[in-house]
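[1] turn this into a structure:
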Amino acid sequence: MAPTDGETQGVKPQLGAADLLAGVPGLSDLDVTLRFTDVSKKPGASLSVDDIAALAQMIAQREQNGASGFVVTQGTDTIEETAYLLDLLHAGQAPVIVTGAMRHPSIPGADGPANLLAAVQTAASRASRGMGCLVVFSDQIHAARFVRKEHTTAPGAFASPHAGPIGFIAEGAPRLLLTPSPQQHVPLPLLGPARVVLITAALGDDGELLQGLGDRFDGVVIAAFGAGHVPETWVEPLEKIAEQIPVVFASRTGAGSTARNTYGFAGSERDLLRRGLIAAGDLDPYKARLLLLAHLRAGTDRNGITAAFA
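    The predicted structure follows:
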């Protein structure tokens, strides 16, 4: 048997929306009218904030024209980020469901068709209205603000370690168990460019990467230890940067909230807050970066940014 292109050259995005829908058994049995659009065939790793903002504007326009729900398929590398950004930018009542596939169509056990069917079922459900952006994988429904990709290749790669899934698919219907608190949206269009850098704290790091950040970027997010801690040698550089641009600290652990009043040593959360940094709360570093970036691009001032994280 001759090797396939996927075996010789690696898998590349090739299938359009019509191809994906044609491969989903049971889709034609649903009482829904489907319309599809190919927006981009970029790999998930190459998507940009502007791509997602343009998609959010397209969704808003089509909701005004009568569409009642949306399904977005993309590569899984950045789903936890694109879904959260869509959740920030989408102010409508129509649900936006993001899904994809961990196993591409040329290998046994491809999960794309089942995920797409579940996503359409969720988008078509009245129970999903007003829920913002959701991620559907392996018959689980996740809120965009909590979901993370936790495995490189497993079909069940997506989970919400901080809160758990908010629902699941059973007998072809979404069962929503929890309703996330309403999202505070960032208005479209995003007005201007901004750059936000993400720096991860690591054992023994001397903080050299912090030098000059205030002159080169518009915002900084620190993926901090534990509940929001950094090495003592980072404290003064971070304080100086925070005098120039917003500096947010989030926990690098992936679950749980940053603290505010527990520890008091140099580099602790109390120390960082006192020096003008902003706590990310429940957001992981990747989503904290997107929240900061979206507000900077929307022209939000420092007080507004602090309130957004609060």
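[2] contacts and neighbour counts: CA atoms only from here.
    Will do.
[3] residue 150 and residue 61, how far apart?
    Applying C-alpha to C-alpha, to the nearest Å, one obtains 34 Å for the distance of residue 150 from residue 61.
[4] again, but for residue 175
    If you measure residue 175 against residue 61 using C-alpha to C-alpha, the figure is 28 Å.
[5] of those two, which one has the most company?
    residue 175 (18 against 12; other C-alpha atoms under 10 Å).
[6] how would you label the more buried one: helix, strand or coil?
    Under the three-state scheme (DSSP: H, G, I helix; E, B strand; the rest coil), residue 175 adopts strand.
[7] also residue 67?
    With three-state DSSP as the basis, residue 67 sits in coil.
[8] neighbours of it, just the number please.
    The tally of other residues near residue 67 (other C-alpha under 10 Å) stands at 15.
[9] nearest residue to it in space, please, no chain neighbours.
    residue 94 (7.6 Å; C-alpha to C-alpha, 6 or more residues apart in numbering).
[10] contacting residues around that neighbour?
    Applying C-alpha atoms under 8 Å, 6 or more residues apart in numbering to residue 94 gives the contacts 63, 67, 68, 69, 70, 123, 128, 129, 130, 132.
[11] please apply the same query to residue 263.
    The contact partners of residue 263, by C-alpha under 8 Å, 6+ apart, come to 269, 270.
[12] which non-adjacent residue is nearest residue 198?
    With C-alpha to C-alpha, 6+ apart, the residue lying closest to residue 198 is residue 221, at 4.8 Å.
[13] swap in residue 131?
    residue 95 (6.1 Å).
[14] please give the structure of this sequence too, so both can be compared:
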Amino acid sequence: MTASPALPRIDYFAFGGTIASVRGNDDGAVPTLTAQDIADSVDGLDQVAEVRAHQLLLTPSPEITIADLVRLRNAIADSVADGAVGAVVTQGTDSIEETAFVMDLLWSGEEPIVYTGAMRNPSLPGADGPANLLSAVQVAASAQAVGTGVTVCLGDEIHAARYVHKSHTSSPSTFVSPGLGPIGWVSEGRPVVPLRPSSRSGVDVPDDVAVSPVALIRLGLDDDGRILGTLADLGYHGVVIEAFGGGHVPVAALPAVAELAAAMPVVLASRTGSGEVLTQTYRFAGSEIELLELGLIRAGALDGLKARLLLMLCLAAGQDTDAIAETFAAVSSTSGPIRA
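    Take a look at the predicted model:
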């Protein structure tokens, strides 16, 4: 008799979140289930891969920190060195678009890292966590996912971490990638990844990362930007401004923007949620040309949430303003996909 081929090893790291939450007697759901509890509840998981479960945290996802993600990166690196061919991470969906993006910047390996979670907790009818975990393991164990960096897989859709966005508070189909769509999907247990990153770029930060506070400010109609003048005194080391359209601010906010740009790195992002910050289309007071001439750093296609995290990592890596601008340009220009 021919021996069955050994299953690939996937290491599963859990942070808590809805996928791990159950309701009490008369109260709301809280993270309670461990990684092993969740893995044991998924029918067919042991037929896809040898899954080794690791519990890193048991918490709602807004509590996850960059230091936690550096610890996760190191744990995955140790697992890969020990024979794992990929990793799956579960957590609350509230911050997956941010944590997966940070991990994509921190992870330089070819081995895939797949984030997933649940929109319906195990106490509810139609809980989606088990199916999402099974799909994520199928993706992480697939040769098609090698070299794709970090992805997010829910509802059998595979999204690139650099583009994915949570678009709805409660819908199971909440995750979208504006302007791109998913890079792949899972059909009958078979991952398909027809779009892949053309290249990848990240930030090298030390294990004992010291994170500097970075503010995220969205400007609105008739906004004079007075809040910007308070940020230095509050201890912020950098700022991301979510501006109108292609990168525009009200004239009344210009003095505060200019003063801030002279004091710390200021990144210019768009509040629209898709498309790139312009570079040379408009020259009026408050336009992108004038703001870039003031020294603001262009976020490219990154939204404000992700631009803030990239700036935090740049500061943690000790980069000056010129180096930060180079990093933003590199990340923005290498995050585009190509067809395989």
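[15] would you pull the TM-score for this pair?
    Superposed pair, TM-score by TM-score structural alignment, normalised by the length of structure 1: 0.95. Supporting alignment: 306 aligned residues with a C-alpha RMSD of 1.3 Å.
[16] ok so, going back, please say which position in structure 2 the residue nearest to residue 67 of structure 1 maps to.
    Correspondence of residue 94 of structure 1 to structure 2, assessed by TM-score structural alignment: residue 111.
[17] name the element the counterpart of residue 9 of structure 1 in structure 2 belongs to?
    Superposed on structure 2 with TM-score structural alignment, residue 9 of structure 1 falls opposite residue 27. Assigned by DSSP states H and E, residue 27 of structure 2 belongs to no helix or strand.
[18] so what's residue 24 of structure 1 up against?
    Contact partners of residue 24 of structure 1, counting by C-alpha under 8 Å, 6+ apart, are 113, 114, 116, 117.
[19] roughly how far apart are it and residue 67 of structure 1?
    As for residue 24 of structure 1, its distance to residue 67 of structure 1 is 21 Å (criterion: C-alpha to C-alpha).
[20] give me the nearest residue to the spatially most central residue of structure 1, chain neighbours excluded.
    Nearest to the mean C-alpha position of structure 1, counting by C-alpha atoms, centre = their mean, stands residue 81 at 2.4 Å. Distance criterion C-alpha to C-alpha, 6+ apart; nearest residue to residue 81 of structure 1, sequence neighbours excluded, is residue 287 at 6.3 Å.
[21] what about that neighbour, how many neighbours?
    Residue 287 of structure 1 has 23 nearby residues by other C-alpha under 10 Å.
[22] look up how far residue 199 of structure 2 lies from residue 172 of structure 2.
    Relative to residue 199 of structure 2, and taking C-alpha to C-alpha, residue 172 of structure 2 is found at 30 Å.
[23] then residue 48 of structure 2?
    For residue 48 of structure 2, the distance to residue 199 of structure 2 (C-alpha to C-alpha) stands at 29 Å.
[24] these two - which one has more neighbours?
    Neighbours were tallied for residue 48 of structure 2 and for residue 199 using other C-alpha under 10 Å; the higher tally belongs to residue 48 (18 against 15).
[25] does the more buried one touch residue 140 like I think?
    No - with contact defined as C-alpha atoms under 8 Å, residue 48 of structure 2 does not count as touching residue 140 (10.2 Å).
[26] quick one: buried ones out of the contacts of residue 94 of structure 1?
    63, 68, 69, 70, 123, 128, 129, 132 (16 or more other C-alpha atoms under 10 Å).
[27] list the contacts of the equivalent of residue 196 of structure 1 over in structure 2.
    Mapped onto structure 2 by TM-score structural alignment, residue 196 of structure 1 lines up with residue 214. Taking C-alpha under 8 Å, 6+ apart, we find residue 214 of structure 2 in contact with 236, 237, 238, 239, 240, 308, 311, 312.
[28] in this structure residue 14 of structure 1 contacts residue 41, no?
    Yes - between residue 14 of structure 1 and residue 41 there is a contact under C-alpha under 8 Å: 6.9 Å.
[29] out of those two, which sits in the busier spot?
    Neighbours per residue (other C-alpha under 10 Å) separate residue 14 of structure 1 from residue 41, with residue 41 holding more: 15 against 9.
[30] which non-adjacent residue is nearest that one?
    Spatial nearest neighbour of residue 41 of structure 1, chain neighbours left out: residue 13 (5.8 Å); criterion: C-alpha to C-alpha, 6+ apart.
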